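A.B. asks: Got a sequence here, can you build the structure:
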Amino acid sequence: MTSPQSGPETCAETSAEADDAAGVLRRVFGYGSFREGQREIIEHVVAGGDALVLMPTGGGKSLCYQIPALVREGVGVVISPLIALMQDQVDALTALGVRAGFLNSTQEADERRRVEAAFLAGELDLLYLAPERLRAPGTPDLLDRGAIALFAIDEAHCVAQWGHDFRPDYLALSTLHERWPAVPRVALTATATEATHAEIASRLGLEEARHFVASFDRPNIRYRIAPKKEPRRQLLKLLRTEHPGDAGIVYCLSRTSVEKTAAFLTENGIEALPYHAGLDARTRAAHQARFLREDGLVMVATIAFGMGIDKPDVRFVAHLDLPKSVEGYYQETGRAGRDGLPSTAWLVYGLQDVVQQRRMIETSEGDDAHRRRLGSHLDAMLALCETVECRRVRLLAYFGQRGATACGNCDTCLSPPETWDGTIAAQKLLSAVLRLRRERHQSFGAGHVIDILLGRETEKVVQHGHASLTVFGVGTELNESEWRGVVRQLLAQGLLAVKGDYGSLVLTDDSAEVLARRRQVPLRREPERPARAEPAARSAGSRRAAPADLPEEAVPFFERLRAWRAASAREQGIPAYMIFHDATLRQIAAERPSSLAELGEVSGVGENKLAKYGEQILEQLTA
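C.D. replies: Here you go, the predicted model:
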């Protein structure tokens, strides 16, 4: 768990502190044991040490600062960019009996004064602040007047070069240790390569802190990447056959695509909501609240949605467009299956995605170094898409975890793609691009070049006299779809490039190696069989099947508990998962405790929830 660069212990942990942490875990959160790595981090922070924590989404990062805040004297101050979710975060803690509050720009003055007074009076355990609020006049003085147990910097990747454009105020957090040198700091993120890890440490002054690096593996997520054909219909098939009635997130690159996809799903019987920056703040907040509070909704969104979403039962994350980086892809797919149950990360991408992303990089603001960084991020994403190896192995290697064995659960493991020697095909395509440029001083997009290779006398081919080129009709051994795959993979391998507003294909420095027959070009052929056996199609309006791991006799109790939970959540105006996660309800349904004492032994049932809901649950089990 601890990285090789970990610094020395700041002070020894005591057994009493460890017992306190374990007691809080059981009493407040209802868990009998820590997850892998949590205890070591918590004991270190409780003892006053600084920490940098890299742990995947769903790995239990929040407990790594919440429990120390409850054990140490004072208030845990959490710096979080998630203004829109702070109320839900505070509500979730309040439901556990934790005294929590927040300060951000959404509050009225009276509410801010009430929270400030509670902080000064020592009546809070945790205080959430937006980074902008920390820099606001008066906030540092307020913190000086109270007792601070620790500073937790959540979503710490926002300080890195690829993240701080989103939240530049994170860069000011390096001053925390200067003003409050005796207060321990813990920075946490689920998304960091080795380079990003080093940058976070440098920008936050945590080089000497102890670094904890958990495995980035999310074994419950099945990664699948497929060629894009009719993406909305491909998505509809996925939802109808594999995730009927499930909650999920669909990511699209543009606002227009978000709107059209949400409308398409709704028209086809799947309740879906759009979310993007072009919607007014009230609509965005209402859609987010519905997604968190209702079962089975699909959120169709740009990447403006999702950071900090703590909904545990998101069963799928789908991408209809190519993500810009592996970091972004990992973070977005990580929103699936936070409860540890089987979930799907599904992506379709095609040639146009590559062309569009390359063009966006070419026209992006910033210097050449910035564009090179963007290009390297895209190259890594394309390598993940085009790999013939285990996707999970490649994903983990990107984040510095090398030596993993094939997972047996991703699409390339379940249906290994074939490779073929595409050298001759590559030479034909590169020759067509070269001759258009050399003989006609012209450049065209992929569609026109493929028409030439296939010998199609289209209007454009005839108009430009391209039927007379020596490469006209030399590529009939492949069909159009296969040629588009060749173009896509040559772009991914850096053997082709895209220039201009129209996505014209041009050669690269490496193209000459292929044309001169000094370099072979292995290409991937998509398997024709499905990556997994499809379950029988069910109607779009049907509910999800009961969890397969439940004994048959427990299923009615599980459904009864879910119905009770939904009604209780509506009555209180909170998300259902704040009452109990599905995993807890499943255990209750399977074990059917007959007393409060037995119910209190179920994972996820802490003292506060036992007192509030215990009798109601026992009634559901005996009704």
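A.B. asks: rest of the way, CA atoms for contacts and neighbours
C.D. replies: OK.
A.B. asks: quick one: which helix or strand includes the most centrally placed residue in the chain?
C.D. replies: Compute the mean C-alpha point of the chain, and by Cα atoms, centre = their mean the closest residue is Glu332, 2.1 Å away. Using DSSP states H and E, Glu332 sits within helix 326-333.
A.B. asks: if we look at that helix, which residues are touching it?
C.D. replies: 57, 190-193, 303, 306, 317-318, 323, 345, 377-378, 380-381, 395, 398 (Cα atoms under 8 Å, 6 or more residues apart in numbering).
A.B. asks: So which of those residues sit within strands?
C.D. replies: 317-318, 345 (DSSP state E).
A.B. asks: Out of these, who's the most crowded?
C.D. replies: Using other Cα atoms under 10 Å as the neighbour criterion, Val317 leads those with 26 neighbours.
A.B. asks: need the contact list for it.
C.D. replies: 248-251, 332-333, 335-336, 344-346.
A.B. asks: run this one through as well so I can compare:
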Amino acid sequence: MELMTSRTDPLFDREGARNPLSVLKQVYGYPAFRGKQADVVAQVVAGGDAVVLFPTGAGKSLCFQVPALCRDGVGLVVSPLIALMRDQVEALKQLGVRAAALNSSLGRDEFVDLRRSLDRGELDFLYVTPERIVTPAFREMIGNTKIALIAIDEAHCVSQWGHDFRPEYRDLGRLAQEYPGVPRMALTATADPHTREDIIARLGLEDATVFTTSFDRPNIAYEIVERDQPRQQLLSFLSRHEGESGIVYCLSRAKVEETSEWLNTQGIRSLPYHAGMERELRDAHQDAFLKEESLCLVATVAFGMGIDKPNVRYVAHLDLPGSVEAYYQETGRAGRDGLPSEVWMAYGMVDVIQRGRMIDGGNAGDDIKRVERAKLNALLAICETAGCRRQAILAHFGETHPGNCGNCDTCLKPVETWDGTEAAIKALAAVYRTGERFGTGHLIDVLTGNENERTIRFGHVDMPVFGAGRDLPTRTWQSVYRQLLAAGLVRVDHEAFGALKLEPEARAVFRHERQVLFRKDRPTKGKAAKNAGARAANARNALEGADMELFEALRATRMEIAKALSVPPYVVFPDTTLIAFATERPTSRDALLGISGVGQAKLERYGDDFLAVIRSHQR
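C.D. replies: As a prediction, this is how the structure comes out:
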């Protein structure tokens, strides 16, 4: 089925303009807009510009897709990744919407067909890369084609302060002059206040209406642990997600390969993904992840931007990301369908040092490096917080949360704190007495009285601070230094090979003018992790008995259809729709159409197949 463009089309209301709610129901099968979607759609349908700051899973795509279908012309969507374009175009086609992508993967014949469709007015959407849309050749190709709107997806890429800055996004501000009168939209799932301002300025959207909603993802359970036997810790986490899809992030390509290979030896089907792989193999691994129901993809951050797979049930980090924004976006790839999902991370001081070296060794200017260090410290503070993780994450985005979310490790088992003022003074004194020339490993050797070649050679065994911290174990001193760093009392000097330096705020601690509270160490395999996993698992297994049996039969049918069409299963129907089929058991086409996620095109294509399965499982 293709959407008609005749004025007799039932999607048009009496005034001759398409009705957004009718489009939503007939095309997408959703009964109503969520949150502020309706406000965004109304703004753009009326010809206004918009900046949309919604979290992953809040339905940003509908905010530009529905207005484009309501307005005359083709909707131009600027997207940074070919794989993302391909997935979204295929999903639109399954809805009966005429969509295409213009990028470097097109062959000559495909390009000719695309241009012919554009000239004939046979496209509702054209996805295009940021490099392509600003070229004279693209402007010539568009010619006099009427443009419904221009949507700039993943708009945080335009900002030099953003964690995924892409230079090719810089020229997109020109679109206002090249396409006057065409409503423009900037959309992103992650941006701190500084980045938001930069997006608006660089894209010339000062007069646009800004739409923002809560960045809270209540269906995601957060857990962050101190690294201790990381592979076993990861295996324990993954054991809670048998048969489910998920992502494990590593910092280096080598670690990706090693971790993926090891997981396969542990009986967990896994594939690696990183930028150093040949493109064909990398694309094949991504396709496998999208199309299989229970695959673990081990990846660098090269994977994931805009990935639409809704049933990613977990995301794990074996290394610390570079910022809160990166952590939020990467963990946000879990649970896009709103069903319970878990995110887990293991970290240590070595992460902070390694990340800091990457910042200082980069080509960015001093101002940008200063911001990147501050963002890294903000993430470390979230790792070390004794309070609610969700509250700390949302505070970074300028949002107030009361805490006690009940769905993170520190809320499920509150972290105890202790008065660490004296310990802080000892730790800071070790930094000062040794000349601010050494990293945490050596400083802890000094504090714990470890006589070795280095402490002897540098004369540190003769200092009063030597052995002053024997009352605390090495692991606690590691935590003390991480928390001092998170509190801004010390900093890492990467030009001095990771040496710790005192910050001015440390003086107040030395003078006993500032109390320092530290979070207590928690056993590596504590009850919090088990409680969090049990909570998520119980919610996922809400289907029981006959309903679960029907759900599995529906999943099998979905997989058969997806394989025949060579599309990801969720493009046919997401899990949320199958769950509704299994619990509500519609037995007619009209009843099927009443299920959220069933539009007219999918009813015609798949309705009878799923009805047959439901009827065969009548109670």
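A.B. asks: what's the TM-score here?
C.D. replies: Here the TM-score for the pair of chains, by TM-score structural alignment, normalised by the length of structure 2, is 0.93; 600 aligned residues with a Cα RMSD of 2.1 Å.
A.B. asks: and which of the ones in strands among the contacts of helix 326-333 of structure 1 is nearest Arg72 of structure 1?
C.D. replies: Comparing those against Arg72 of structure 1 with Cα to Cα places Val317 closest, at 37.6 Å.
A.B. asks: Give the aligned equivalent of the closest one in structure 2.
C.D. replies: Aligning on TM-score structural alignment places Val317 of structure 1 opposite Val315 in structure 2.
A.B. asks: Can you tell me how far its match is from His156 of structure 2?
C.D. replies: With the distance defined as Cα to Cα, to the nearest Å, Val315 of structure 2 ends up 22 Å from His156 of structure 2.
A.B. asks: sorry, back to before: the helix holding Glu332 of structure 1 corresponds to what range in structure 2?
C.D. replies: On structure 2, the counterpart of helix 326-333 of structure 1 by TM-score structural alignment is residues 324-331.
A.B. asks: And for stretch 217-234 of structure 1?
C.D. replies: So stretch 217-234 of structure 1 sits over residues 216-233 in structure 2, by TM-score structural alignment.
A.B. asks: what does stretch 266-278 of structure 1 give?
C.D. replies: Against structure 2, stretch 266-278 of structure 1 falls on residues 264-276 (TM-score structural alignment).
A.B. asks: Now that stretch: buried residues?
C.D. replies: 268-274 (16 or more other Cα atoms under 10 Å).
A.B. asks: Export those residues to TSV and append columns for distance to Gly96 of structure 2 and secondary structure.
C.D. replies: Below are these laid out as TSV (distance: Cα to Cα, whole Å; DSSP: H, G, I helix; E, B strand; the rest coil):
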residue	distance to Gly96 of structure 2	secondary structure
Ile268	37	coil
Arg269	34	coil
Ser270	34	strand
Leu271	33	strand
Pro272	34	strand
Tyr273	32	strand
His274	34	coil
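A.B. asks: Spell out the residue ranges of the strands in the stretch 101-250 of structure 1.
C.D. replies: 126-129, 148-153, 185-189, 210-213, 221-227, 247-251 (DSSP state E, counting those that start in this stretch).
A.B. asks: Packing partners of the last one?
C.D. replies: If I follow you right, that is strand 247-251 of structure 1. On a contact count with 3 or more Cα pairs under 8 Å, 6 or more residues apart in numbering; DSSP states H and E, strand 247-251 of structure 1 meets strand 298-301, strand 314-319.
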